[in-house]
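Undergrad: Sharing a model that was predicted from the sequence below.
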Amino acid sequence: MSPVEYSEDPEPSERFPAGLLHVPVRSGPAGCTARFFRTPLGGRTAVGFTSAAKLTATLGTDQACIRLSEPALRALAAPLGVTALTVDPPFSAPAADRTAATIREHENSWRRLHPRRVGALRVTGAAAVVACLNLLIG
């Protein structure tokens, strides 16, 4: 029997340029702003797609994008503390439904008491304690 060598693939020491990327953006008061996303572990990452079709398949047809090179995207993200770059992520979480959140908030509004009601409960509770003490004292 001949011994079999097992060697691990080393991690690449340099970043491979991805070329021009389709970078998702959102519009703001000063123009377009690159969108940053979260990794499954919660870290922030810049995202780029190698084709418009991949961007549309992942983020939908309404997502605006700009073309940036990989070094330009890294330079844009670095001052914000975003050092990770994800190219062609396979999926994304759906956008939060603001309407459903508003409905849930209205349904749970009884949990948050109005300050006047809290004050009324305190006064009513104090009056009940005084009434009980009066009955005990006589």
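TA: Right, received. Where do you want to start? Numbering: from 1, shown residues only.
Undergrad: For the rest of this, base every contact and every neighbour count on C-alpha atoms.
TA: Fine.
Undergrad: show me what contacts Val87?
TA: Counting by C-alpha atoms under 8 Å, 6 or more residues apart in numbering, Val87 touches Ala18, Val47, Gly48, Phe49, Thr50.
Undergrad: and the comparison structure, right after this:
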Amino acid sequence: MCLFRYEDDPEPEERGPAGPLYVPVLPGRAEVVVVRLFRTPLGARTAVGFTSAGRLAATLGAGQHWIRLSESALRAMAEPVGASVLTVDPALTAPAVAGTAAGAVTTPVLRAPGTVARTA
């Protein structure tokens, strides 16, 4: 391992903690918070966090409910339900769903251009 960094060295794959994240949640009662999970383009379940409320609104819409969570708290909530990937500041890639069957649940697909996708 080199102690010195040079200008042409690539960025490290694992960046530092993201800090408090704006995490999309499903609407419901105030006492119960359900973190909204997504899928990566390859189909893996992922928890999602945004570094600002503006980025969350730009991706998921101004009406999206959210809470502030640390990266470790979000991981602790998502890993037991099979979402071992954490995506920070993703962009929505799937087109809006038109006319789903009553009761059908759709999971949007996200991509993270130039952002960090962290695995546990």
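TA: Received, thanks. Fair warning: this is a prediction, and the values are worked out from it, not measured in the lab.
Undergrad: picking that back up, which of the contacts of Val87 of structure 1 count as buried?
TA: Buried residues within the contacts of Val87 of structure 1, counting neighbours by 16 or more other C-alpha atoms under 10 Å: Val47, Gly48, Phe49, Thr50.
Undergrad: ok, back up a step: mind picking the two most distant members of the contacts of Val87 of structure 1?
TA: Spatial extent of the contacts of Val87 of structure 1 (C-alpha to C-alpha) is set by the pair Ala18 and Val47 at 11.7 Å.
Undergrad: ok, back up a step: can I get the buried ones among the contacts of Val87 of structure 1 in a markdown table with distance to Leu41 of structure 1 and secondary structure?
TA: As requested, these are exported to a markdown table (distance: C-alpha to C-alpha, whole Å; DSSP: H, G, I helix; E, B strand; the rest coil):
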| residue | distance to Leu41 of structure 1 | secondary structure |
| --- | --- | --- |
| Val47 | 15 | strand |
| Gly48 | 19 | strand |
| Phe49 | 21 | strand |
| Thr50 | 24 | coil |
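Undergrad: who's in contact with the spatially closest residue to Ser52 of structure 2 that is not a sequence neighbour?
TA: Distances taken as C-alpha to C-alpha, 6 or more residues apart in numbering place Tyr22 nearest to Ser52 of structure 2, at 6.3 Å, with adjacent residues excluded. Going by C-alpha under 8 Å, 6+ apart, Tyr22 of structure 2 touches Gly49, Phe50, Thr51, Ser52, Ala53, Leu56, Trp66, Ile67, Arg68, Leu69.
Undergrad: Now the buried members of these.
TA: Gly49, Phe50, Thr51, Ala53, Leu56, Trp66, Arg68.
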